[in-house]
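J.: got a sequence here, can you model it:
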Amino acid sequence: MKKYFLFAAVLALFSCKNSDQDYDASGTFEADEIMVTAKANGTILRLDVEEGQELAIHEKVGEIDPKNLELQKEQVIASIEALDQKTNSPVPQIQVLQTQVSAQSATISVLQEQLDNAVRERNRTANLVAKDAATRKQLDDANGQVKVLQKQISAAQSQLNILQQQISTAKDNVSIQNRAVLSERKPTLKKVEQIDELLKNNTIESPIAGMVLTKYMNEGEFAITGKPVFKMAGLDLMILKTFITGDQLPQVKTGQTVKVYIDQGDSKTKEFPGTIYWISSKAEFTPKTIQTKNERANLVYATKIHVKNDGFLKIGMYGDVKFK
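T.: Predicted coordinates for the structure are as follows:
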């Protein structure tokens, strides 16, 4: 019985090994690479990245000297504060006019009192004339005095209206002048917001979660907008690029699920599920470094397979594929 189990185990291992070696295609793993470039000009004050280092998404890893932008921001803020000093107040001018209004109102009050007295005196004189106790001339003089006072009151009232109009005009003029000055505040505040947005560009951060592949710049070097700082790649979803022959082409399609294998040593392999997401529409000659199922094939089609990485897959690692 023990000999039977030993024979069965050896047979199973041999069959498994032969089956594992019967792959439909082979290739190497790649990843979508992203070039992280400088978004601002200036000296790099800090850059905490090394090749092979894994970064989290939006992780802040460096800073470009923001001094010039900060000075611009301070200048704009100072100009905003200066706007308040450019505005005028109508209070001093209005106070002078209000004093004149008060004096004119007092004058009118005095004239009105004189008019009231003159009217009473005219009425008394008119009664005396009716009784032949006063002359007609005295009544005419009394009527003349009333008319003079009425004209003086009318002129004083006109002057009072002019002063009140001057107060209203002074308020309007100062308000218009201040609006013209303060109208600069809103666009100037927008300049501050623009500078704040530009200051964000002075922070160097990783756009994705992944590994740093190549570092191009170091602390102390001068960064220019668009100049590469480092290159990284996302490793969560790997790409197995392989080639298939024309005979295999009818067996595959985009969206098809396949099995991907990597070598783990000691004749062991690890299996991953994969999905074909791209097949080249043009044939090309077999690359020297790529093996296909049919070694004699001259024309092949590049194929890319998405494989979710559990941490074992590395860029440049070889992988094998079974389509069925």
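
J.: use CA for all of it now, contacts and neighbours both
T.: OK.

J.: ok, residue 147 to residue 130 distance?
T.: Counting by C-alpha to C-alpha, to the nearest Å, the gap from residue 147 to residue 130 is 21 Å.

J.: between those two, who's got more neighbours?
T.: residue 147 (15 against 11; other C-alpha atoms under 10 Å).

J.: packing partners of the helix or strand the more buried one falls within?
T.: Assigned by DSSP states H and E, residue 147 belongs to helix 136-182. Where contact means 3 or more C-alpha pairs under 8 Å, 6 or more residues apart in numbering; DSSP states H and E, helix 136-182 is packed against helix 67-86, helix 91-130.

J.: just those: most buried one?
T.: Each of the helices and strands packed on helix 136-182 was scored by mean neighbour count; the highest is helix 91-130, a mean of 16, by mean count of other C-alpha atoms under 10 Å.

J.: distance from it to the middle of the chain?
T.: The chain centre lies 68 Å from the centre of helix 91-130; the measure is C-alpha atoms, centre = their mean, to the nearest Å.

J.: same thing with stretch 84-100?
T.: Mean-position distance between stretch 84-100 and its chain equals 43 Å (C-alpha atoms, centre = their mean).

J.: can you tell me the distance between the two ends of it?
T.: 30 Å.

J.: what of stretch 247-264?
T.: Stretch 247-264 end-to-end distance (C-alpha to C-alpha) = 30 Å.

J.: quick one: contacts of it?
T.: Contacts to stretch 247-264, defined as C-alpha atoms under 8 Å, 6 or more residues apart in numbering, come from residues 269-279, 301, 307, 318-324.

J.: just the buried ones from the residues you listed?
T.: For the contacts of stretch 247-264, a burial check counting by 16 or more other C-alpha atoms under 10 Å picks out 269, 272, 274-276, 279, 301, 307, 318-323.

J.: want to throw the residues you listed into TSV with distance to residue 50 and secondary structure?
T.: Converted to TSV, these look like this (distance: C-alpha to C-alpha, whole Å; DSSP: H, G, I helix; E, B strand; the rest coil):
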residue	distance to residue 50	secondary structure
269	31	strand
272	30	strand
274	31	strand
275	32	strand
276	33	strand
279	35	strand
301	36	strand
307	26	strand
318	25	strand
319	27	strand
320	31	strand
321	33	strand
322	37	strand
323	38	coil
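
J.: and this one, please, so the two structures can be compared:
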Amino acid sequence: MGRGVSGATVVMSRNKFIIYIGILGLLIAAGYGVWSTLEVGGELVLSGVVEADDIHVGSKIGGRVLKVAAKEGQGVKAGDILVLLEPYELNASLAESRASLKQAEAKLAELVAGYRKEEIDQAKADWLAGKVQHENAERFRRRMGDLIERELISHQDYDDAKAKAEEAEQRMKSAKERHDLLLAGTRHEEVSQARASVEMARARVEILKTQLDETVIRAPVDAVVEVLDLEPGDLVGAGKPVATLLRTNDLWVRAYLPEKRLGYVQPGLKVKIRVDSFPQKNFSGTVRRVNRQAEFTPRNVQTTEERVLQVFQTEVVIEDPDRLLRPGMNADVFIPKTSS
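T.: Below is the predicted model of the structure:
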């Protein structure tokens, strides 16, 4: 009789074990594996994983790799060099553009300063010489005019004298205008054009300097090099990422909040975090974001039971001044149920 009771007990125990296994399987299928939710005392516990933001770095111009200055897994500081690209062609273009800029600046300075004294003196001498020639030609014309009135010369002789006087007068006026122009200085239009040439040359230099800076690929923040697969001589495309960094000074936990617990959590909420690697240490955290779109729902929900499976991705920023945490660690986020 006792053996019969013992057999029944064994059968019942086996049935319970099978039921437990079935329930566990359903929980895992519903997403309660790495991403789980428990209630411990007066706290809601969300399980998740520590993550870090990826940063993809590259060059705007691209080029041929000269040197790889970092390696995968290496910690880097903001400003540290990761990759150097060949700068030779850009250096040559920059030197040429700087020479063109100096030439344009010299021309502008010459125009702003005005013409040289030697040029002005020569123009004045030409004007005075033209003035004397005009006066002589005019006196000769008047004398020829007296003679033609007395009919001592032909009209052709007078016309020749008159034409020479007019030519001398025109030369004198042209010389005077040139002298006045040089004395007054450069025209405004010439100076404006020269200034524009200088600005264009200067802009070209700045563009090349910026492009030259792009041959040095640096870490924008403190981070860990996750992906950097380059060798000297490799070609890098313009705007293409050459390395992926993990921003280790901005770690956060990705967890999933059940719909029925949505009222307990909102951005800005202060929470407590624990990780398996440091089970006795509490880390402070702040809820950064709760997705507005539910996940793990493959179709429109039709029943109350299905609504239970809806979850909302939640991001919690971790305070880790001692740099103890690493991306990939399992973490639990403790949320007071009184936070609503």
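
J.: between the helices and strands packed on helix 136-182 of the first structure, which one is closest to residue 202 of the first structure.
T.: helix 67-86 (9.5 Å; C-alpha to C-alpha).

J.: and the aligned partner of residue 318 of the first structure in the second structure, what does it touch?
T.: Taking TM-score structural alignment, the alignment pairs residue 318 of the first structure with residue 330 from the second structure. Taking C-alpha under 8 Å, 6+ apart, we find residue 330 of the second structure in contact with 34, 47, 48, 49, 50, 275, 276.

J.: show me the contacts for the closest residue to residue 330 of the second structure other than its chain neighbours.
T.: Leaving aside its sequence neighbours, residue 330 of the second structure sits nearest to residue 49 (C-alpha to C-alpha, 6 or more residues apart in numbering; 4.6 Å). Residues in contact with residue 49 of the second structure (C-alpha under 8 Å, 6+ apart) are 34, 253, 254, 255, 327, 328, 329, 330, 331.

J.: residues near the aligned partner of residue 272 of the second structure in the first structure, how many?
T.: For residue 272 of the second structure, the aligned residue in the first structure is residue 259 (criterion: TM-score structural alignment). As a burial measure, residue 259 of the first structure scores 16 neighbours (other C-alpha under 10 Å).

J.: three-state assignment of residue 259 of the first structure?
T.: strand (DSSP: H, G, I helix; E, B strand; the rest coil).

J.: picking that back up, mind checking which of the contacts of residue 330 of the second structure are buried?
T.: By 16+ other C-alpha under 10 Å, those give 47, 48, 49, 50, 275 as buried.

J.: which among those gets closest to residue 95 of the second structure?
T.: Residue 95 of the second structure has its nearest neighbour among those in residue 50, at 49.8 Å by C-alpha to C-alpha.

J.: quick check: the closest one touching residue 248?
T.: No: applying C-alpha atoms under 8 Å as the test, residue 50 of the second structure and residue 248 come out as separate, 10.5 Å apart.

J.: find residues that contact each of those two.
T.: Both residue 50 of the second structure and residue 248 are in contact with 326, 327, where contact means C-alpha under 8 Å, 6+ apart.

J.: to which residue of the second structure is residue 35 of the first structure aligned?
T.: Match for residue 35 of the first structure (TM-score structural alignment): residue 56.

J.: looking at this, that match is in a helix?
T.: No: counting by three-state DSSP, residue 56 of the second structure falls outside a helix, being strand.

J.: in strands only, show me the buried ones among the contacts of residue 330 of the second structure.
T.: 47, 48, 49, 50, 275 (DSSP state E).

J.: residues near residue 63 of the first structure, how many?
T.: As a burial measure, residue 63 of the first structure scores 22 neighbours (other C-alpha under 10 Å).

J.: so it is in contact with residue 202, correct?
T.: Yes: using C-alpha under 8 Å, residue 63 of the first structure is in contact with residue 202, at 5.6 Å.

J.: give the aligned range of stretch 55-75 of the first structure in the second structure.
T.: Counting by TM-score structural alignment, stretch 55-75 of the first structure corresponds to residues 76-96.

J.: right, I mislabeled it, should have said stretch 121-128 of the first structure
T.: Counting by TM-score structural alignment, stretch 121-128 of the first structure sits on no residues of the second structure.

J.: residue contacts, the closest residue in space to residue 146 of the first structure that isn't next to it in sequence?
T.: Closest residue to residue 146 of the first structure apart from its sequence neighbours, by C-alpha to C-alpha, 6+ apart: residue 118 at 5.6 Å. Residues in contact with residue 118 of the first structure (C-alpha under 8 Å, 6+ apart) are 142, 145, 146.

J.: same check, this time on residue 59 of the second structure
T.: 214, 215, 217, 237, 238, 239, 240, 241, 242.

J.: what is the burial count for residue 41 of the second structure?
T.: 9.

J.: from residue 261 of the second structure, how far off is the residue nearest to residue 330 of the second structure?
T.: Here the criterion is C-alpha to C-alpha. By it, residue 49 of the second structure lies 19 Å from residue 261 of the second structure.

J.: I am finished for the moment; much appreciated.
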